[in-house]
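*Asks:* predicted model, plus sequence, below.
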Amino acid sequence: MTINRANVSAIAEDLYVWLPPKRGWGLANCGLLASETTALWIDTPYDPSLAGEFLAASRRLLPTGVDIDRVVVTHANGDHLWGAGVLPDAEVIATREALEHIHWEPTPQQQHALLANSDPDSPLGGYLREHFGRFDWSTTEPVHPDTVFTGELELKVGRYPVQITSLPAAHTGGDLMVHLPHQRAVFTGDVIFSSTPEQPGDHPSHWAGPLENIIGACEQALATGAEIFVPGHGPVLDRDGVREHIGYLAYVRERAHALHAAGIPALDAARRVIAEQRHPELGLPERLVLTVAAEYRHLDGSELPGVLDAMGQVALVARELAEDATRIPHPRSGRN
């Protein structure tokens, strides 16, 4: 996949965002804050090829002699972290809690081997190849943050302040948000997966939760007074767009709690929420399996499963949805 230069655009003074040309797993938004003396990335693309394209586009926007010397990572999922390897001399900044998530996820080369060796006819193998086969981590080394923090951290990029705040467990156990007061912008990471009528997005996938914390993080972003919100995935939002996303999260939370109280297992609860089709414009509804399961863990105290076990359930539901979409209804079945 090649990044079109048009996808790197200015959204405020000396602030640029790369919005991937399509939606889907692993295609995260990235930011560039430039100045006359230094520059900062906020998140990175998933593999070296995409990261190299974003790096080339970034350098075209910088004054001669200025390079990106710091990378702030909103959380430790590989699609926001692993591209930092194209900037080997840059300081990588993350929360201290993000270190645990790095150890929980497969390494880039483990993930590459998993895709290469998985059975394409199995639900998990087929799903991984369909949604992650576009990426190449065969030469990607693990990225380890150089600076970790808890609470708040303030930086300067030239004359621009950068306020970084760690969040309670939300999308993962090590999220942060980046507030740029001068630009009146916030990068939320995967606390928000956005969608608009003009640019439909995908359902969020949350690993940690609870949803109450994710809603709280969205409200915290609004409390900065910012007008521009760059989510981890999907189009840039205004304040009303963030409020609409809070409404989505509140709906999923209410349904998960009601179904848990009714004794419905987590996987079946996710199937029921998907079947309600409250947001048919959103892609990848099978990702609700992850979000509902995370909420259930906070309600019943169950343990976080392994990545492959969790993704296996996602893949199973995706196959069920695909089979259901292609099934021809019987004339007397009452289905339409």
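*Replies:* In hand now; what should we look at? Numbers count the residues shown, from 1 in each chain.

*Asks:* okay, CA-based contacts and neighbour counts for the rest of this
*Replies:* OK.

*Asks:* surely A310 touches T291?
*Replies:* No - assessed by CA atoms under 8 Å, A310 is found out of contact with T291, at 10.5 Å.

*Asks:* who has more neighbours out of those two?
*Replies:* Each of A310 and T291 has its neighbours counted (other CA atoms under 10 Å); T291 has more, 26 against 15.

*Asks:* is it true that that one lies in a strand?
*Replies:* No - residue state for T291 (DSSP: H, G, I helix; E, B strand; the rest coil) corresponds to helix; a strand is not indicated.

*Asks:* for the residue nearest the centre of the chain, which three-state class applies?
*Replies:* The centroid of the chain falls nearest to D190 when counting by CA atoms, centre = their mean (3.8 Å). At D190 the chain is in strand, as set by three-state DSSP.

*Asks:* and it, what does it touch?
*Replies:* T74, H75, H171, P204, P231, G232, H233 (CA atoms under 8 Å, 6 or more residues apart in numbering).

*Asks:* show me where this protein has strands.
*Replies:* Using DSSP state E, the strands of the chain run over 8-12, 15-18, 30-34, 39-42, 68-72, 91-95, 147-149, 152-157, 160-166, 176-180, 185-193, 228-233.

*Asks:* is F193 in contact with G232, as I believe?
*Replies:* Yes - applying CA under 8 Å, one finds F193 in contact with G232, separated by 6.0 Å.

*Asks:* and those two? which has more neighbours close in?
*Replies:* Remark: of F193 and G232, G232 carries more neighbours, 26 against 22, as counted by other CA under 10 Å.

*Asks:* next up, the contacts around the more buried one.
*Replies:* With CA under 8 Å, 6+ apart, G232 has these contacts: A28, N29, C30, F187, T188, G189, D190, V191, I192, F193.

*Asks:* out of those residues, who's the most crowded?
*Replies:* Most surrounded of these: other CA under 10 Å gives V191, at 32 neighbours.

*Asks:* measure that residue to L167 for me?
*Replies:* Going from V191 to L167 by CA to CA, to the nearest Å gives 10 Å.

*Asks:* and the comparison structure, right after this:
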Amino acid sequence: MDYPERLITVADGVHVWAPDGVGTWGLANCVLVTSRDEAALVDTPYTTDLTERLLAAAQPLLPPGGRIGTVVNTHANGDHAYGNCHFPDAEIISSEAGLEHARNEPGPEQLHQLVHHSDRGTPLGWYLYEHFGRYDFRGMEPTGPTRTFSGELTLTVGATELRLIEVGPAHTTGDVIVHLPEQGVVCTGDVYFEGDHVVHWAGPLSRVADAVRTVLDLDPAVVVPGHGPVGGPRELRAHLAYLEDITARIHALREQGRDAAEAAAELLRTDPYPRLGMPERLCILTELEYQHLDAAPTVAGPIQLVTAAARAAFDRAHPGHRDGDQG
């Protein structure tokens, strides 16, 4: 897979490392902010190799000495935070809820074992290796934030103001967006995906939609999604309409008496957004939304949620497969 050799400048002192992650998991956008002799990074890559590639691409843009003094994690999922370990001298900032999430997030070594030692003859093992087998997580130390906040926090990087705004629970329990008011840029983390169906782990979907509305209310010229191409207000409004439509479809299917598995199967069958990749994520969205609608005491963990998605993707890739087959 090709990774970007340079960053995209989207505003004065704002540069995006945007690997083409459409159609798969794990390739998140990272945003470098430079001003005077200071630099900050919004989100860190998934692996050591990806972090080294980002730093090589960023080198010509960094101030003398090449130091990134601040890292902001929009949330604690590994594809936005595992790379923290390669910034030992930086102040690492997340929401307080993000810190709590990080304490329960599988570490890099745990994920490596899960991906590379699961039975690939099962839908889950096949799916994990299909999407995560390219990544080497070995040797990475879980590294959480050194500073947390709740609500809002304003930082100054050189002469550039960064407003950190807590919008979780939405994608996860601790989501943060980063607003650069003078540059007209918002980094959304994973409350916004472009090019694929979304995946969310906390919800409900109404909270994700509220987070998107918060971004729109900031009137940005440039919107950097957690994954996928950089966009603007038009793309973000289209994404909000998508979220509202998917939510309405799930609710309608529940009102018809369908259970979560039946509702997800119906969404996959009708395929309302064929241009988007990763349709199996509809299984995760449906299960998560049903749990909120049913007032479940706890929300299912990521492995339970991904298992249904893996089955849907496996069945699509192996149409002749029968339970018990190993191919």
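*Replies:* The structure has been received and is ready for your questions. Quick caveat, the model's predicted, so the values are computed rather than measured.

*Asks:* just give the TM-score of the two.
*Replies:* Once superposed, chain against chain, the TM-score is 0.94 (TM-score structural alignment, normalised by the length of the second structure); 319 aligned residues with a CA RMSD of 1.4 Å.

*Asks:* E255 of the second structure: neighbour count?
*Replies:* E255 of the second structure: 10 neighbours (other CA under 10 Å).

*Asks:* let me fix that: T143 of the second structure
*Replies:* 18.

*Asks:* ok, it to A102 of the second structure distance?
*Replies:* Following CA to CA, the distance that separates T143 of the second structure from A102 of the second structure is 9 Å.

*Asks:* same question, Q110 of the second structure
*Replies:* 14 Å.

*Asks:* more neighbours: which of these two?
*Replies:* Each of Q110 of the second structure and A102 has its neighbours counted (other CA under 10 Å); A102 has more, 22 against 12.

*Asks:* need the contacts of G232 of the first structure in JSON lines with distance to L40 of the first structure, can you?
*Replies:* What follows is the contacts of G232 of the first structure, written out as JSON lines (distance: CA to CA, whole Å):
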{"residue": "A28", "distance to L40 of the first structure": "17"}
{"residue": "N29", "distance to L40 of the first structure": "14"}
{"residue": "C30", "distance to L40 of the first structure": "11"}
{"residue": "F187", "distance to L40 of the first structure": "13"}
{"residue": "T188", "distance to L40 of the first structure": "16"}
{"residue": "G189", "distance to L40 of the first structure": "15"}
{"residue": "D190", "distance to L40 of the first structure": "19"}
{"residue": "V191", "distance to L40 of the first structure": "21"}
{"residue": "I192", "distance to L40 of the first structure": "21"}
{"residue": "F193", "distance to L40 of the first structure": "22"}
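
*Asks:* closest one of those to L115 of the first structure?
*Replies:* A28 (19.9 Å; CA to CA).

*Asks:* ok, the closest one to S35 of the first structure distance?
*Replies:* Taken as CA to CA, the span from A28 of the first structure to S35 of the first structure is 23 Å.

*Asks:* include distance to R297 of the first structure when you put the strands of the first structure into a markdown table, please.
*Replies:* Putting the strands of the first structure into a markdown table (distance: least, CA to CA, whole Å) gives the following:
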| stretch | distance to R297 of the first structure |
| --- | --- |
| strand 8-12 | 38 |
| strand 15-18 | 34 |
| strand 30-34 | 31 |
| strand 39-42 | 30 |
| strand 68-72 | 29 |
| strand 91-95 | 23 |
| strand 147-149 | 27 |
| strand 152-157 | 28 |
| strand 160-166 | 22 |
| strand 176-180 | 22 |
| strand 185-193 | 18 |
| strand 228-233 | 24 |
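
*Asks:* A57 of the first structure: which of those strands is closest?
*Replies:* Per CA to CA, nearest to A57 of the first structure of these: strand 8-12, 7.2 Å.

*Asks:* now do the helices in the first structure.
*Replies:* In the first structure, the segments counted as helices under DSSP state H are 48-60, 78-81, 98-104, 108-117, 123-132, 211-223, 239-261, 266-276, 288-300, 307-326.

*Asks:* which one of the strands of the first structure lies nearest to L267 of the first structure?
*Replies:* Of all those, strand 185-193 comes closest under CA to CA, at 21.6 Å.

*Asks:* now the closest one on the second structure. Mean distance?
*Replies:* Following superposition, strand 185-193 of the first structure is found to deviate from the second structure by 0.4 Å on average (mean CA distance after the TM-score superposition for the first structure).

*Asks:* where's that strand relative to the chain centroid, distance-wise?
*Replies:* Between the centre of strand 185-193 of the first structure and the centre of its chain there are 8 Å (CA atoms, centre = their mean, to the nearest Å).

*Asks:* got the angle between it and strand 8-12?
*Replies:* 120 degrees (axes from the mean of the first three to the mean of the last three CA atoms, to 10 degrees).

*Asks:* once you drop chain neighbours, what's closest to E5 of the second structure?
*Replies:* In this structure, E5 of the second structure finds its nearest non-sequential neighbour in A57, 5.3 Å apart by CA to CA, 6 or more residues apart in numbering.
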